[in-house]
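Peer 1: Pasting the sequence and the predicted model now:
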Amino acid sequence: MPCLNEAETLATCIDKAQSFLARTGISGEVLIADNGSTDGSQAIATAHGARVVHADQRGYGAALSSGIAHARGRFVIMGDADDSYDFANLDLFVAALRNGADLVMGNRFAGGVAPGAMPWHHRYIGNPVLSFLGRLFFRTPIRDFHCGLRGFSRDAIRNLNLRTTGMEFASEMVVKATLSRLDVREVPTTLKKDGRSRPPHLRSFRDGWRHLRFLLLFSPRWLFLYPGVALVWIGLVVGSQLVRGPVTIGSVTFDVHTLIVAALCVIMGVQSIAFAIIGRRFASRYGFIPRSGTYDRLLEWLTLERILLIAILLMLSGISAMVWGLTQWAQRDFGPLTSHATLRAVILAMTALVTGFQLMMSGFMSSMINIPIYERRVADTDPVDRQRRHSDLPNA
């Protein structure tokens, strides 16, 4: 149980958990991960038979990470120490864990939410929206993404290398477990109004944004790739019609001004797709997101040389079109460009130039990620040098 000034409810939670262990005959312990309490929570926990560990770094995720690191059991069940969860009835969690589950999430909406236990905007807006996005982005079966009562295999979760320190830790656990193809299940649980007289640590909009930000950052496909593909598709479809001349639909005529918008869609879309590739390469290389065979093959094909070749071809075509446009402008004594044919050529030229330049810079940025993150001196790996240094040592 993570704990920050929970003197009002901590004893009740510990006693319920102890009663569950006694009733089921499970060999276990109650561990309190204290996050700097100043209300005597540590003494209360010790007096009621719990073991207290201290989390030096502040934050919900930091406290849980510290507790998981110090836990001794094969299975861990975590839950808030505010007496909102029923620690006396954890049978479904234990049964699922013993049946092979790696992560068992509680579902408060399936088990029952007592009146006043959850603010209306959490129950009908925040939790459903974030849970829906989590299922959409990561194809997880979990329908209550932010239930604080959950059980898991200690070793399986420690191997996920969880990093966040705040409330988004709850989302990170589910996301990484799903991406790592762990056995993730859900069981019904209940939620009642907490027993604290003070306001909760949770801040709705701040912590809701942190959860949403985490979901987006861990899904380059939805943050960058899909919007980028949509923008490129719109730009190419619209641009391919307008490059031949104006298009009239009803009483509205679309001409070069709309072609400029289409060109901007292509430019922004290509940059967004490049961000998706760079983000995926960075996240996979440094362990934020598990590797994917499909993405790895794509990234192996997208070498710097291939990207530069495509970029150079685009820029050369753009330069050629610009030269033609300048020639047409010169024939008009560099006066106003009233010819829409010339304007179309200039728009296409600028689109090709900017897109090529973007690809070239993105290629170099992506390649920088492949630079080894450690330094290795040649002398450290030279067997001749090692033998020479070894021979200079005095005989023992």
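Peer 2: Yes, it's here. Keep in mind it's a predicted model, so treat the numbers as computed, not measured.

Peer 1: hey, let's count contacts and neighbours off CA atoms from now on
Peer 2: Fine.

Peer 1: Identify the spatial nearest neighbour of Ile44, chain neighbours not counted.
Peer 2: Ala11 (6.5 Å; Cα to Cα, 6 or more residues apart in numbering).

Peer 1: Contacts only, for that neighbour.
Peer 2: Going by Cα atoms under 8 Å, 6 or more residues apart in numbering, Ala11 touches Ile44, Ala45, His48.

Peer 1: ok, now with 10 Å
Peer 2: Contacts of Ala11 were listed using Cα atoms under 10 Å, 6 or more residues apart in numbering, and they are Ala17, Ser41, Ile44, Ala45, Thr46, Ala47, His48, Gly49, Ala50, Ala81, Asp82, Asp83.

Peer 1: Now, those residues that are in helices?
Peer 2: Among these, the residues falling in helices (DSSP state H) are Ala17, Ser41, Ile44, Ala45, Thr46, Ala47.

Peer 1: where's the nearest residue to the fifth one once chain neighbours are set aside, which helix or strand?
Peer 2: Of all residues beyond its chain neighbours, the one nearest Thr46 is Val52 (6.9 Å), with distances taken as Cα to Cα, 6+ apart. Secondary-structure assignment from DSSP states H and E places Val52 in strand 51-54.

Peer 1: cool, Met315 as well?
Peer 2: helix 304-331.

Peer 1: adding another structure so you can compare the two:
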Amino acid sequence: MENEGARTETLERGGEVLAMTERTHEISADEVCILIPTLEEAATIGDVIDGFHDHGYTNVVVVDGGSEDDTRRIATDRGAQVLVQSGTGKGQAIREVLEYVDVPYVLMLDGDGTYDPADAERMLEPLARGYEHVIGNRFADMDDDAMRALNGFGNRLINRSFRFIHGADYDDILSGYRAFTTESFERLSLDSDGFTIETELAVECVKHGVDTAIVPISYSARPEESETNLHPVTDGGTIIFALYSLAKTNNPLFYFGSLGVAGIASGGIVAAYVLWRWVQYGAGHEILALVSAAAVLLGVQLLMFGVLSDMLVTLHREQRRRLEQITRDAREHESGRKED
């Protein structure tokens, strides 16, 4: 099912200049919260904070997941506001800390030193043009040793799966460099506690029609003294499963349709085996025949349910777009009355 509600744009870089139209307004550094979730990042967090201070961003919030090294002390010494999350996991940290953010824009990144603070303006520029969510594409300018071959293969597989399942091309849905408006974040229904938060953010942007821009960023290798908490095989499998399970409410035709096709196919295989036994040996197998019929019937029902669910989701999105348009028209009308 194609994404019909959101505006998605990939912004290319020519030299160091982004091909963008004129901004609608300027975003000042005071309007931006730099949000950095951390866990055992003492080796890099100081340089990350200093990098943003050098570019004029002083509202830096570090939300820590219970580091046992000097992450919190270093962050405090470098002038960041440090919060300790009440739960565990990156997703829970982001949801918790955003309840206290009182500025309209958030720039979020990992504290491992792989993302460049110099890309901050590039990330925020689409928000000034009216976009609500920005994803930094790491593959646009990645160091040769920044990502192992297995990780690179897994990332590309996950991005292709996202395009196929959810109908949008975000280039790099696992990127940890994000910029978004706090208003758009409040519209998303996020449940992920762990590292699948980026995946859920991407799916929710499609689901809720959040205008999303993709911009090229630089991506560096982790310093040798900084260790990753991710495991390519197990974590990659978890992300793929999350993509599939999230299709339940975003693309129900794919979710229930795939289950239906699997049911029909498995029932057909069992039926073929029963038929082969009858032809080969002249003996039937009533129990397997019943199992085959039940599997095919269940598959057909799931397909029908998927079609009906897809119709409901489409109608819901259409009604949401109409309500949003009515709200915008009402605000413009009220603004015009005040000016008069």
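Peer 2: That came in fine, so what should we check first? Predicted, not measured: the structure shown is a model, and the values here were computed from it.

Peer 1: still on that earlier bit, are any of the ones in helices among the contacts of Ala11 of the first structure buried, and which?
Peer 2: Ala17, Ser41, Ile44, Ala45 (16 or more other Cα atoms under 10 Å).

Peer 1: just those residues now: which is nearest His122 of the first structure?
Peer 2: Of all these, His122 of the first structure sits closest to Ala17, with 26.7 Å by Cα to Cα.

Peer 1: so what corresponds to that closest one in the second structure?
Peer 2: Superposed on the second structure with TM-score structural alignment, Ala17 of the first structure falls opposite Phe52.

Peer 1: same thing with Asp39 of the first structure?
Peer 2: By TM-score structural alignment, Asp39 of the first structure lines up with Asp69.

Peer 1: Let me know the secondary structure of that match.
Peer 2: Following DSSP: H, G, I helix; E, B strand; the rest coil, the label given to Asp69 of the second structure is coil.

Peer 1: now it: how far from Asp47 of the second structure?
Peer 2: Using Cα to Cα, to the nearest Å, we find Asp69 of the second structure at a distance of 16 Å from Asp47 of the second structure.

Peer 1: between these two, who's got more neighbours?
Peer 2: Asp47 (18 against 13; other Cα atoms under 10 Å).

Peer 1: Measure the mean distance from the strand or helix carrying the more buried one to the first structure post-superposition.
Peer 2: If you go by DSSP H and E, Asp47 of the second structure is part of helix 45-54. Once the two models are superposed, helix 45-54 of the second structure sits on average 0.9 Å from its counterpart in the first structure (mean Cα distance after the TM-score superposition for the first structure).

Peer 1: and whichever helix or strand comes after that helix, what other elements does it pack with?
Peer 2: Moving toward the C-terminus from helix 45-54 of the second structure, the next helix or strand (DSSP H and E) is strand 60-64. Using 3 or more Cα pairs under 10 Å, 6 or more residues apart in numbering; DSSP states H and E, the elements in contact with strand 60-64 of the second structure are strand 32-38, helix 45-54, helix 71-77, strand 81-84, helix 90-97, strand 105-108.

Peer 1: got TSV for those, with distance to Asn137 of the second structure too?
Peer 2: Putting these into TSV (distance: least, Cα to Cα, whole Å) gives the following:
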stretch	distance to Asn137 of the second structure
strand 32-38	18
helix 45-54	19
helix 71-77	27
strand 81-84	28
helix 90-97	20
strand 105-108	14
